[in-house]
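Enquirer: Fold the following, please.
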Amino acid sequence: MPDERAFLNALVRRRQTPRGLATRARVILLSADHPEWTLSDIGQHVGLCDDTVSVWRRRFIQSGIDGLSDAPKSGAPRSIQDQRVEQVVRLTLDTPPENATHWSTRSMAKVSGLTQSAVHRIWQAFGLRPHLTSSFQLSKDPLLIEKVRDIVGLYLSPPDRALVLCVDEKPQIQALERGSTTFPMQLGQEERNGHTYIRHGTTTLIAALDARVGTVIGRCYPRHRTVEFLDFLEEIDRRVPSELAVHVILDNYITHKTRAVQGWLVLHPRYTFHFTPTSGSWLNLVESWFALLSRRRLRRGDFHSKDDLEQAIEAFIAQNNEHPQPFVWKRSADDILDSIRRFCLPYLGTSIS
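Expert: Purely as a prediction, here's the structure:
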């Protein structure tokens, strides 16, 4: 048939055609174009044995082009029926194991009568991971929605002729001197540190992050009281151009709301404080910068005094400001509130509006 020939030629020419299907199409075309050729002649041209050429010619005669496709493979019959799968899922979700906090494949296999591999496959199919847990903190702030929209709005659409600063304290940073030998990284082996250390006191870092640019204003203090916070506000005021309004994002720590701080705001009307929701410090981008500081400079640092620690922090800030990287907020307020809503519905049977 002309239509079949055109289709077979298209299969052979098309790059996306699976190699096996293209070879079978060539077998049929060679058989039609060279009726005098034997099975061995065709097999030599396409790289198949005589029996395989004979099989595909016979299947094409019986079923046409559909006969060139692989036949469905039946495989072994199911040994685990839906009722037993449902039993495993129900036990995992609704019934805690005896004398344990969560199921393991071994304990579930013992109770269900299945193999550990079968239990693992069922859990994988339904996205069940009993060995994992994660923490959460749901804000109970009655102004949660308003505060989320306010702060996210500052990130996504900052006001004209204004600076948005993310301010917070990182208290009790320990100056730890490693008391044991550190073995440096080698090929195939990570760096190794001992467990002993010597404490040389603590310091508190107060920092203000300009997320749009990535620069940081930071100072270390022995304590974090109202006095230190006011001193840091004065430091910000000296370093921010006087023609700019300043929007400060900060948490609900008590030193941020004292009468002395409120009086300072009265005397400095270009400043506006925006408080994150209760248990919502993740909205403050300076927390991401604190994590960067801990990961890159503090966690594996070796400090022989508190001054040594503070100099390291100041050097990190200076280097950060020489090559700043913006902190880009991507999620909208609606996305965040939708996430909270999706969490509340299945677990708490309620929602936020």
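Enquirer: Could you use CA atoms for every contact and neighbour count after this?
Expert: OK.
Enquirer: quick one, helices of this structure?
Expert: 2-13, 19-33, 39-46, 50-63, 82-94, 105-112, 116-126, 144-156, 226-239, 259-267, 286-293, 306-322, 333-348 (DSSP state H).
Enquirer: Can you list the buried residues in the longest one?
Expert: This points to helix 306-322. In terms of neighbour count (16 or more other Cα atoms under 10 Å), helix 306-322 has its buried residues at 306-307, 309-310, 312-314, 317-318.
Enquirer: what do you get for the last one?
Expert: Judged by neighbour count (16+ other Cα under 10 Å), helix 333-348 contains these buried residues: 333, 337, 341.
Enquirer: Closest one of those to Arg106?
Expert: Minimum distance to Arg106 across the buried residues of helix 333-348 is 35.9 Å, recorded for Arg341 (Cα to Cα).
Enquirer: which residues does the closest one contact?
Expert: Listed by Cα atoms under 8 Å, 6 or more residues apart in numbering, the contact set of Arg341 reads 351-352.
Enquirer: just to revisit the earlier point, would you reformat the helices of the chain as CSV and include distance to Arg212?
Expert: Formatted as CSV, the helices of the chain follow (distance: least, Cα to Cα, whole Å):
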stretch, distance to Arg212
helix 2-13, 54
helix 19-33, 53
helix 39-46, 63
helix 50-63, 66
helix 82-94, 45
helix 105-112, 48
helix 116-126, 42
helix 144-156, 8
helix 226-239, 16
helix 259-267, 24
helix 286-293, 12
helix 306-322, 13
helix 333-348, 18
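Enquirer: Nearest to Gln189, out of these?
Expert: Proximity to Gln189, assessed across the helices of the chain by Cα to Cα, is greatest for helix 286-293 (24.2 Å).
Enquirer: For that closest one, which outside residues touch it?
Expert: For helix 286-293, the surrounding residues in contact (Cα under 8 Å, 6+ apart) are 166-168, 170, 207-209, 211, 281, 316.
Enquirer: please redo it, this time with the cut-off set to 6 Å
Expert: Contact with helix 286-293 is made by 166, 209, as judged by Cα atoms under 6 Å, 6 or more residues apart in numbering.
Enquirer: and this one, so I can compare the two:
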Amino acid sequence: MWCIGTITGEYLANLEDVLDVYAQPAEAGVVRLCFDERPCQLLDHVRTPLPPKPNAPAKEHQEYLRQGVCNVLLAYNLDTGQRHLQVTTTKTKADYAQFMDWLVQTHYPDASKIKLVQDNYATHSYGAFYEHLPLDTARDLRHRLEFHFTPKHGSWLNMAEIEFSALSRQCLDRRIGTQQRLEEEALCWQTKRNAAAVKVNWSFTTEKARDKLKNRYAELFKKTDETKLSDH
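Expert: Below you'll find the model as predicted:
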């Protein structure tokens, strides 16, 4: 479901920028990635679940133990249908910078440019590289990573959100009590999904956005015209 909120010029600019990235044909030496991260609560059993029986699922006690929170970082390649994830204890600028360094050096060392779609969370900045990585590494990432930010209340525009939805449904829909176990399960999910090269079938374009949101566009342009008239 969409959550659009107030339409501003900044919103439309970011919306169309992301959609234009998706609409571009694949280019040699250029990688297109969608990135997101989200916290996952670790929940453990108070009592050992009863194993399933014929025609009956496993049974678990309604009480559970909270074992803290970890963070899953995920990048999705919209051209190859590959996803790359890590699990960290925290969600900081350092975690973001180190993930991006690992992502580029491990998976895309030869890419001349990486177009990265992400939200504008405070840690998602070039500054994070300079604060937490060697200077030459930070400079290299700044030149190779081209940021494309989704608008505020526009997370639905990020294909990585779709991947997180699949991860939640297919892998994390049960109690997992440790970060190590969650990482093992998530990486197993990643391996299977990558082997099948599952791609997101994205069909929403800038042209469709202008048609779907034509009333919102009109409202914005009306305000712009009124402002121009008031200035005269």
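Enquirer: Tell me how the two chains score on TM-score.
Expert: The pair, once superposed, lands on a TM-score of 0.79 when counted by TM-score structural alignment, normalised by the length of the second structure; 212 aligned residues with a Cα RMSD of 2.7 Å.
Enquirer: And the helices of the first structure: which comes nearest Thr215 of the first structure?
Expert: helix 306-322 (5.0 Å).
Enquirer: can you name the residues of the second structure that that closest one overlays?
Expert: Here helix 306-322 of the first structure aligns to the second structure at residues 179-195, judged by TM-score structural alignment.
Enquirer: Can you state the mean residue-to-residue distance of the matching stretch versus the first structure?
Expert: Mean deviation of stretch 179-195 of the second structure relative to the first structure after superposition (mean Cα distance after the TM-score superposition for the first structure): 1.6 Å.
Enquirer: Give the aligned range of stretch 106-114 of the first structure in the second structure.
Expert: Across the second structure, nothing matches stretch 106-114 of the first structure (TM-score structural alignment).
Enquirer: for stretch 10-23 of the first structure, same thing?
Expert: So stretch 10-23 of the first structure sits over no part of the second structure, by TM-score structural alignment.
Enquirer: Likewise for stretch 45-60 of the first structure?
Expert: Residue span in the second structure matched to stretch 45-60 of the first structure, by TM-score structural alignment: none.
Enquirer: And for stretch 245-256 of the first structure?
Expert: Using TM-score structural alignment, stretch 245-256 of the first structure corresponds to residues 113-124 of the second structure.
Enquirer: Stretch 277-286 of the first structure now?
Expert: By TM-score structural alignment, stretch 277-286 of the first structure lines up with residues 151-160 in the second structure.
Enquirer: From start to finish, how long is the matching stretch in a straight line?
Expert: End-to-end distance of stretch 151-160 of the second structure (Cα to Cα, to the nearest Å): 15 Å.
Enquirer: Then stretch 272-284 of the first structure?
Expert: 15 Å.
Enquirer: go on, stretch 70-85 of the second structure?
Expert: Start-to-end span of stretch 70-85 of the second structure (Cα to Cα) is 13 Å.
Enquirer: Residues in contact with it: which ones?
Expert: Contacts of stretch 70-85 of the second structure (Cα under 6 Å, 6+ apart): 32-40, 86-89, 160, 194, 197-199.
Enquirer: what angle sits between the longest strand belonging to the first structure and helix 286-293?
Expert: Secondary structure of the first structure per DSSP state E: the longest strand is strand 162-178. If you take axes from the mean of the first three to the mean of the last three Cα atoms, to 10 degrees, strand 162-178 of the first structure sits at 30 degrees to helix 286-293.
Enquirer: just checking, what packs against strand 162-178 of the first structure?
Expert: strand 197-210, strand 245-250 (3 or more Cα pairs under 6 Å, 6 or more residues apart in numbering; DSSP states H and E).
Enquirer: how far off helix 144-156 does the shortest one point, in degrees?
Expert: Inter-element angle recorded for strand 245-250 of the first structure and helix 144-156: 130 degrees (by the same axes, to 10 degrees).
Enquirer: and strand 245-250 of the first structure, what does it pack onto?
Expert: Short answer (3+ Cα pairs under 6 Å, 6+ apart): strand 245-250 of the first structure packs on strand 162-178, strand 271-275.
Enquirer: what's the mean distance for that strand versus the second structure?
Expert: Overlaying the second structure shows strand 245-250 of the first structure at a mean distance of 0.6 Å from the equivalent residues (mean Cα distance after the TM-score superposition for the first structure).
Enquirer: Taking helix 226-239 as reference, get the angle to that strand.
Expert: Using the same axes, to 10 degrees: strand 245-250 of the first structure against helix 226-239 is 150 degrees.
Enquirer: Leu91 of the first structure is nearest to which of the helices and strands packed on strand 162-178 of the first structure?
Expert: Using Cα to Cα, the nearest of these to Leu91 of the first structure is strand 245-250, at 45.1 Å.
Enquirer: so how far is that closest one off the chain centroid?
Expert: Here the centre of strand 245-250 of the first structure is set off from its chain's centre by 28 Å, with Cα atoms, centre = their mean, to the nearest Å.
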